[in-house]
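Asker: Next input, structure requested:
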Amino acid sequence: MVPSMWHRIAAVSGVAALGLGTYGAHVFKPQNPTYKEVWQTASLYHLVHTAALLAAPITKRPHIFGGLLTTGIVAFSGTCYTVALLEDRKYSTLAPFGGFAFIAAWASLLF
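Answerer: Here you go, the predicted structure:
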């Protein structure tokens, strides 16, 4: 995989982030309003880390940085979207792994 492939992954993730964010802002009406906040958190982390993916090709190890960010987006934001949509926290088991992937991605820039 060439480093510039991360721009395409960021593009797909960005489209998804904006679509899901728009859905959450205008359509999503959970019975429990707490889940609206969970959706907003997922959307924020999804969009911020998608923007960071654009920098992957210029990092020393783009596949590590990009891979960890992508893993974080899927595991953290994906889990939060699922929890909010189903209004059930039992699906939250992957969220901490996604959070650790985000931390590891940013820490990987130190090395």
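Asker: Could you use CA atoms for every contact and neighbour count after this?
Answerer: Noted.
Asker: quick one: buried residues of stretch 35-45?
Answerer: Of the residues in stretch 35-45, 35, 36, 38, 39, 40, 41, 42, 43, 44, 45 count as buried by neighbour count, 16 or more other CA atoms under 10 Å.
Asker: what does stretch 14-24 contact?
Answerer: 36, 39, 40, 43, 46, 47, 50, 51 (CA atoms under 8 Å, 6 or more residues apart in numbering).
Asker: circling back to that earlier point, so can I have a markdown table of the buried residues of stretch 35-45 showing secondary structure?
Answerer: A markdown table is the format used below for the buried residues of stretch 35-45 (DSSP: H, G, I helix; E, B strand; the rest coil):
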| residue | secondary structure |
| --- | --- |
| 35 | helix |
| 36 | helix |
| 38 | helix |
| 39 | helix |
| 40 | helix |
| 41 | helix |
| 42 | helix |
| 43 | helix |
| 44 | helix |
| 45 | helix |
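Asker: this one as well, want them side by side:
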Amino acid sequence: MGGKWKGLILFALQEGPLRFGELRRAVPGISERVLILQLREMEVTGLLHREVYHQVPPKVEYSLTDFGQSLNAAMAPLGEWGEEHIERIDAIPWDQMR
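Answerer: As a prediction, the model looks like this:
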């Protein structure tokens, strides 16, 4: 579960299936290439399911598997912690730590 985008993708999918374009809008700042790579990794690891609908135009939806939903549930307390401490986190001079 490495990388900065996977948690945001999991969060975006918690309410139900999304198409690629919807996911890209739900995760601001992610490039198309990175989103594709992250989705592939998450599919291989069993966190999400990719459903291809054979129609014209083609339609693909991404949804969480039970495994992905369980990870989302495990990460919920961390998200709550982040929301509680967002002001302190935002005040950290991250650029000075490099």
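Asker: Kindly provide the TM-score of these chains.
Answerer: Scored against TM-score structural alignment, normalised by the length of structure 2, the superposed chains reach a TM-score of 0.27; 47 aligned residues with a CA RMSD of 4.6 Å.
Asker: Present the contacts of stretch 14-24 of structure 1 as JSON lines; the columns should include distance to residue 105 of structure 1.
Answerer: What follows is those, written out as JSON lines (distance: CA to CA, whole Å):
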{"residue": "36", "distance to residue 105 of structure 1": "27"}
{"residue": "39", "distance to residue 105 of structure 1": "23"}
{"residue": "40", "distance to residue 105 of structure 1": "22"}
{"residue": "43", "distance to residue 105 of structure 1": "18"}
{"residue": "46", "distance to residue 105 of structure 1": "14"}
{"residue": "47", "distance to residue 105 of structure 1": "15"}
{"residue": "50", "distance to residue 105 of structure 1": "12"}
{"residue": "51", "distance to residue 105 of structure 1": "13"}
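Asker: Of these, which is the nearest to residue 6 of structure 1?
Answerer: Proximity of the contacts of stretch 14-24 of structure 1 to residue 6 of structure 1 was ranked by CA to CA; the top entry is residue 50 with 9.9 Å.
Asker: what about that closest one, neighbour count?
Answerer: For residue 50 of structure 1, the count of nearby residues is 26 (other CA atoms under 10 Å).
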